[in-house]
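Student: Sequence first, then the predicted structure:
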Amino acid sequence: MVLFLGCNRIDNNQIVAQVNNDILTIDVLYALVPDFSQLDSLQKAQYVENWIQETLLKQAAEKILLDRDPLFNQQVETYRRRLLADKMMQKYMNESAVVSEQEIRNYYDAHQESFKRNEDEVFALHVLLPTLDEARELRKILRDNDLDKKAVVLRKYQNETGLFKLGDLIPEIRNRLAQSREVDVFGPINTDYGYHIMNVTQWYSKDSMRPLEEVWDEIAGRLSIDKQMDVRLARIDALRAQANVSFHPSLFTQESK
């Protein structure tokens, strides 16, 4: 079955929901919610149910001509103006606010002092286990470099791998690592949370330089923000120069009298 809506033909198989003459198709749904496919079935159903409820209320409002209220139409125009302005600015950003690899490298070279570590750091695997025996077993697995058993254990227990500032670690772990300052498997370390294993594979001393690959995204973010501000100001100035713009702040004073 094919429905006609205005000049558009709609395949009935594409209709997700319908309230009288208002239709929600699968194509429109995915366009409105780009990550719709990643939602679970309950979330998808809830989104469509919200659309149905809102559409019912919208149709009820139209029946009593609420959509003809001048204030309502001003609010719609305000939303439309802001939405179009955002889309236009995004177009400008995509065209002019792209940060190049060379710009990132130049920024890193020119600001190396700001990329020095302000305290000691370690790159490590941290695992929290509930019992002493399990922690001892993991320590042996890591020291034996048994990758298969390691993968099984890490799927079972809470763990994280990355850079850790010593000052951010709980005192029991921080003190244990600071006593050695070696690349090693530390633990079991008993705390109120359980038994910790720290597999330290790299030490970084205070005042050492963070490598470019470590701060790449950070620099890209900084430069992107700066570029976006510059692009916005430049584009607005260019548009203002081509337009007939007037502003009368004196009216604010008259209004307050």
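Tutor: Good, I have the coordinates. Numbering: from 1, shown residues only.

Student: CA atoms for contacts and neighbours, from now on please.
Tutor: Will do.

Student: Look up how far residue 132 lies from residue 194.
Tutor: 8 Å (C-alpha to C-alpha, to the nearest Å).

Student: what do you get for residue 189?
Tutor: For residue 189, the distance to residue 132 - C-alpha to C-alpha - is 9 Å.

Student: what about the nearest residue to residue 128 once chain neighbours are set aside, distance to residue 189?
Tutor: Once flanking residues are discounted, residue 128 sits nearest to residue 196: 4.7 Å by C-alpha to C-alpha, 6 or more residues apart in numbering. Computed with C-alpha to C-alpha, the distance linking residue 196 and residue 189 is 5 Å.

Student: Please enumerate the shared neighbours of those two.
Tutor: Residues touching both residue 196 and residue 189 by C-alpha atoms under 8 Å, 6 or more residues apart in numbering: residue 173.

Student: who has more neighbours, the two?
Tutor: Ranked by neighbour count (other C-alpha atoms under 10 Å), residue 196 and residue 189 place residue 196 first, with 25 against 16.

Student: if I pick the more buried one, what's in contact with it?
Tutor: So residue 196 contacts 126, 127, 128, 129, 135, 173, 187, 188, 189, 190 (C-alpha under 8 Å, 6+ apart).

Student: same thing but 10 Å
Tutor: Neighbour list for residue 196: 126-132, 135-136, 139, 159, 172-173, 186-190 [criterion: C-alpha atoms under 10 Å, 6 or more residues apart in numbering].

Student: what does residue 206 give?
Tutor: When contacts are counted by C-alpha under 10 Å, 6+ apart, residue 206 touches 116, 117, 118, 119, 120, 121, 165.

Student: Put this next to the previous one:
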Amino acid sequence: MSRVWWGVVLFFFLFAFPVQAKDSTVIARVGPYTLTRADFEKELAQNPQLRALLSLKPEMKRVLVERWVEVNLLGLGGKEAGLEKDPRIRAEIEEQTRMILARHYFERKVLSGLKVTEAEMQRYYLRHKKDYTLPERVQAQHILIRVPEGADKKTEAAALAKAREIRQKLLAGADFATMAKKYSQDPGTRDKGGDLGLFSRGQMIPEFEKAVFKLKVGEISPPIRTRFGYHIVRISARIPAQVQPYKKVKEQVRKDLLEEKKNQRLMALLRELRKKYPVEVHLENLP
């Protein structure tokens, strides 16, 4: 069985224990353990990976049920063999139990009833407008004359001279896109007339970005040296930073506010638990 399917089966292993479900229609039984339709539907609702797998291959539902049966048969065999008494296995069981308890406690104490109102969302948006602000962007074209890594002074000088020659032609009125298609050594943009599209600060290498954002619209830059070589750049448009309207980012605001509330609840819960249970951390003992 693939690692993915074993992971899915481990989710379903939770259903090996008797539960009271809304739909008690039985899909499979193994000894005292029952898998119901409600169990199956609940797992589908909570597991996007599983939903995706089964939507692509519905026939795998049968395989999943067969694996559920096999896992529980093996589990019953291990129980009969007394493996629960093995200290290492008992430690694993205890660890898994803690993880399951932690997940359900988190869901009950943090996620349960977590919601936001329209008024809260609008207040959050107003407080965090900077988070929904598109940064200043420029539309640029470039022509690259490459300089190989470790190039000697002669090669470096020749590349710079070529870049300066191209710039002079552009200043004299040559069409930038035509020149880029003819001379640029950037295969990713050459056939597009050197078009780099819209970009903001932080998306390009620092030395390129620093020079480009100083340019005025329509200005042709002097050769800009980067690790790739020499760039001649022209800015065709500059879009100032702008706050996106609430309606456009409403769903993102909802997600962000829910995340904030969730984190606040979690931090408060952990502070409460730290007061209740002793905690020791010895980072100096890390390997």
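Tutor: Arrived safely, thanks for sending. None of these values were measured; they are calculated from a predicted model.

Student: Are we agreed that the residue nearest to residue 128 of structure 1 is in a strand?
Tutor: Yes. Residue 196 of structure 1: assigned to a strand according to DSSP: H, G, I helix; E, B strand; the rest coil.

Student: and the gap between it and residue 171 of structure 1?
Tutor: 12 Å.

Student: now swap in residue 41 of structure 1 and tell me
Tutor: 44 Å.

Student: Then residue 189 of structure 1?
Tutor: 11 Å.

Student: same deal with residue 235 of structure 1?
Tutor: 52 Å.

Student: One more: residue 72 of structure 1?
Tutor: For residue 72 of structure 1 relative to residue 171 of structure 1 (C-alpha to C-alpha), the value is 59 Å.

Student: same question, residue 191 of structure 1
Tutor: From residue 191 of structure 1 to residue 171 of structure 1 the distance is 9 Å (C-alpha to C-alpha).

Student: ok, now which ones touch the equivalent of residue 88 of structure 1 over in structure 2?
Tutor: Using TM-score structural alignment, the partner of residue 88 of structure 1 in structure 2 is residue 105. If a contact means C-alpha under 10 Å, 6+ apart, then residue 105 of structure 2 has 99, 111, 112 as its contacts.

Student: Surely the last one touches residue 261?
Tutor: No. Because the distance of 11.7 Å does not satisfy C-alpha atoms under 10 Å, residue 112 of structure 2 is recorded as not touching residue 261.

Student: Which one of those two is surrounded by more residues?
Tutor: Taking neighbours as other C-alpha under 10 Å, residue 112 of structure 2 and residue 261 compare with residue 261 leading, 17 against 11.

Student: what's the helix or strand for the residue nearest in space to the middle of structure 1?
Tutor: Central residue of structure 1 (C-alpha atoms, centre = their mean): residue 221, 12.4 Å from the mean position. Element membership of residue 221 of structure 1 [criterion: DSSP states H and E] is helix 212-242.

Student: again, but for residue 186 of structure 1
Tutor: strand 185-191.

Student: ditto for residue 17 of structure 1
Tutor: Here residue 17 of structure 1 is assigned to strand 15-19, by DSSP H and E.

Student: That strand vs structure 2, average offset?
Tutor: After superposition onto structure 2, strand 15-19 of structure 1 sits on average 3.0 Å from its aligned residues (mean C-alpha distance after the TM-score superposition for structure 1).

Student: List the buried residues of that strand.
Tutor: Going by neighbour count (16 or more other C-alpha atoms under 10 Å), the buried part of strand 15-19 of structure 1 is residue 15.

Student: Run through who's touching it.
Tutor: Identification of contacts with strand 15-19 of structure 1 by C-alpha under 10 Å, 6+ apart yields 3, 23-29, 48-49, 51-53, 55-56, 59.

Student: now with 7 Å?
Tutor: 23, 24, 25, 26, 52, 55, 56 (C-alpha atoms under 7 Å, 6 or more residues apart in numbering).

Student: what about the alignment partner in structure 2 of the second one, how many residues close to it?
Tutor: In structure 2, the residue paired with residue 24 of structure 1 is residue 35, using TM-score structural alignment. Other residues within reach of residue 35 of structure 2, judged by other C-alpha under 10 Å, total 25.

Student: Can you classify residue 122 of structure 1 by secondary structure?
Tutor: State at residue 122 of structure 1, reduced to three classes by three-state DSSP: strand.

Student: which residues touch it?
Tutor: Per C-alpha under 7 Å, 6+ apart, neighbours of residue 122 of structure 1: 163, 164, 165, 200, 202, 203, 204.

Student: from these, which is closest to residue 214 of structure 1?
Tutor: residue 163 (10.0 Å; C-alpha to C-alpha).
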